[in-house]
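> okay, here's the prediction I keep looking at, along with the sequence it came from:
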Amino acid sequence: MNHRTVPVASALSGGALVRAWGLVPYDETFAAMQAFTAARGPDTPDEFWWVAHPPVFTQGVAGKAEHVLGAGDIPVVQSNRGGQVTYHGPGQVVVYPLVDLRRLGIYVKEYVFRLEAAVIQTLERFGVIGFRVESAPGIYVNLADPLNAGLPAGPRQDPFAGLGKISALGIKVSNHCTYHGVSLNVAMDLEPFHRINPCGYAGLATVDLATLGVHVTPEAVAAVLIERLAAHLSPPATA
């Protein structure tokens, strides 16, 4: 990902730019995000990078090797994002918001909340109910009735019983500026998730929209997700 491969950016109403990179290796994207963040100044427009990655497992800064059960032919790349191990592959929408939190006037906890809100609203657009699970970042669905039901009611000895994870989050903040971001499973080969403990949780089911019976293109999902992210992450208008 060098200057010769940077895609033309489209502008959002809040002044941020969107770049659709297509299918690009994770390590190249990682290096490009770091370079962008290191070079940006107080007036640099925020950007949203939409990508897909060839099959790869990525480990967060706290990632434990034992959560990779058997990578096989899929590479494992060490990252500086938060969280444990996750999988990226074709058929998954990945959006990396490169935003200045100072301009937004928010801190990391609120930023994560807004990322999750954008995913929940995106799923809602396609008829799926997504929700949070306390102390487990990301977005989940009720496998028994993903189109109509949220978190199962009543006491829960296993917080993930009956749930499937459809979206993962992992972020890095450097000098108040974010990179890495959010992935949303659309129509992908889910087998590699069985080679890991997704996000560090043994036995956690992982699903995509196609598995839930929602057949839509990654392009359609990405358009909604970027629109929702931009709505939540645009700086307040000045008088």
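Nice, I can see it. Note that the structure is a prediction, hence the values are computed from the model and not measured.
> every contact and neighbour count from this point should use C-alpha atoms.
Fine.
> does Gln59 touch Thr86 like I think?
Yes - using Cα atoms under 8 Å, Gln59 is in contact with Thr86, at 6.8 Å.
> helices of this protein, residue ranges please.
Taking DSSP state H as the test, the helices found in the chain are 26-39, 101-104, 108-125, 218-233.
> got the contact list for Ser135?
Going by Cα atoms under 8 Å, 6 or more residues apart in numbering, Ser135 touches no other residue.
> circling back: do you know which of the helices of the chain lies nearest Leu184?
Each of the helices of the chain has some distance to Leu184 by Cα to Cα; the shortest is helix 108-125, at 7.8 Å.
> list the buried ones in the closest one?
Neighbour counts using 16 or more other Cα atoms under 10 Å place 111-112, 114-123 of helix 108-125 among the buried residues.
> got the angle for the biggest strand by length in the chain vs helix 26-39?
Determined from DSSP state E, the single longest strand within the chain is strand 163-174. On the basis of axes from the mean of the first three to the mean of the last three Cα atoms, to 10 degrees, strand 163-174 is oriented at 40 degrees to helix 26-39.
> this is the other structure I want to compare:
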Amino acid sequence: MSSAPPLLRKTLGHVDYEPTWRAMQAFTAARDDATADELWLVEHPPVFTLGLAGKPEHLLRETGIPLIHIDRGGQITYHGPGQAVVYLLIDLARRRIKVRELVSLIEQSVIDVLAGYGIAAHLRDGAPGVYVGDAKISALGLKISRGCSYHGLSLNCDMDMTPFSAINPCGYAGLKSVQVRDFGVTDPLPVIHAKLADALAARLELHHGLHPA
């Protein structure tokens, strides 16, 4: 069995969305077979993002929050302070992982973290992301370029949830959004970010171990 490829973590802190997205594109375009995979742990100022097939009508009203058309899959979502965002810059071919497997790995990692807080989360057929009851707590979206992924996941932690009322989250009218604070979790964002990175790294390592060279 070969050892798992390197997986580096970069804590970028509170950063604007568009320059971070452009940096992910540049990283992916420049990487080669020797480039280590990376997890970027970030928090963004308020921003709506709309995926490649996204419908502008899912923004229900003007809020003054910028809307950025981006290159991931999926519809509209919101990022803002108090939300843990993890971007996965992963060479899928090198890890012998399919896109659907990566999506499942991300979702299960979020479920693992929430379970550690005593929050029972689940998936919904045909609706990527993670849910608690009938409300969404975590969104995900990916772009695959040259066999490598970028973009990733967001987990609502301790934030102003008001902007979610201005959109159909991920294209679903009336979908409620919740956050971990609603369930009594008081850990600061860096702690939750670290737990997410640990869970993702563990599942990526496990997947690689199941596919020996």
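Arrived safely, thanks for sending. Just so it is clear, the structure is predicted and the values come from calculations on it, not from any experiment.
> what lines up with Gly60 of the first structure in the second structure?
Gly60 of the first structure maps onto Gly51 in the second structure, with residues paired by TM-score structural alignment.
> tell me the contacts of the most centrally placed residue in the first structure?
Geometric centre of the first structure, nearest residue: Val182, 1.1 Å, by Cα atoms, centre = their mean. Val182 of the first structure makes contact with 94-96, 115, 167-170, according to Cα under 8 Å, 6+ apart.
> repeat that with 6 Å
The contact partners of Val182 of the first structure, by Cα atoms under 6 Å, 6 or more residues apart in numbering, come to 94-95, 168-169.
> of all those residues, which two lie farthest apart?
The distance between the two most remote of those (Cα to Cα) is 10.9 Å, for Val95 and Ala168.
> returning to that earlier point: tell me which of the helices of the first structure lies nearest to Asp73 of the first structure.
With Cα to Cα as the criterion, Asp73 of the first structure lies closest to helix 26-39 of the helices of the first structure, at 15.5 Å.
> which residues of the second structure does that closest one align to?
Alignment of helix 26-39 of the first structure against the second structure: residues 17-30, by TM-score structural alignment.
> compared with the first structure, how much does the matching stretch deviate?
Aligned to the first structure and superposed, stretch 17-30 of the second structure gives a mean residue distance of 0.3 Å (mean Cα distance after the TM-score superposition for the first structure).
> list the buried residues of that stretch.
Buried residues in stretch 17-30 of the second structure, defined by neighbour count with 16+ other Cα under 10 Å: 17, 20-21, 24-25, 28.
> picking that back up, could you dump the helices of the first structure into TSV with distance to Arg132 of the first structure added?
Listed next are these as TSV, based on distance: least, Cα to Cα, whole Å:
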stretch	distance to Arg132 of the first structure
helix 26-39	26
helix 101-104	22
helix 108-125	8
helix 218-233	17
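> so which of the ones you listed gets nearest Pro90 of the first structure?
Closest to Pro90 of the first structure of the helices of the first structure is helix 218-233 (Cα to Cα; 9.4 Å).
> next, the buried residues of the closest one.
For helix 218-233 of the first structure, a neighbour-count test (16+ other Cα under 10 Å) marks 218, 221-222, 224-230, 232-233 as buried.
> now, which of the residues you listed sits nearest Leu17 of the first structure?
Closest approach between the buried residues of helix 218-233 of the first structure and Leu17 of the first structure, by Cα to Cα: Ala230, at 9.6 Å.
> what does the closest one align to in the second structure?
Match for Ala230 of the first structure (TM-score structural alignment): Ala201.
> how near is that match to Pro169 of the second structure?
Distance, Ala201 of the second structure to Pro169 of the second structure, using Cα to Cα, to the nearest Å: 28 Å.
> give me the neighbour count for the aligned residue in the first structure for Arg61 of the second structure.
Applying TM-score structural alignment, one finds that Arg61 of the second structure aligns to Gly70 in the first structure. When neighbours are counted by other Cα atoms under 10 Å, Gly70 of the first structure registers 12.
> which residues touch the nearest residue to Gly70 of the first structure once chain neighbours are set aside?
Computed as Cα to Cα, 6 or more residues apart in numbering, the closest residue to Gly70 of the first structure that is not its neighbour in sequence is Arg195, at 5.2 Å. When the contact criterion is Cα under 6 Å, 6+ apart, the partners of Arg195 of the first structure are 69-71.
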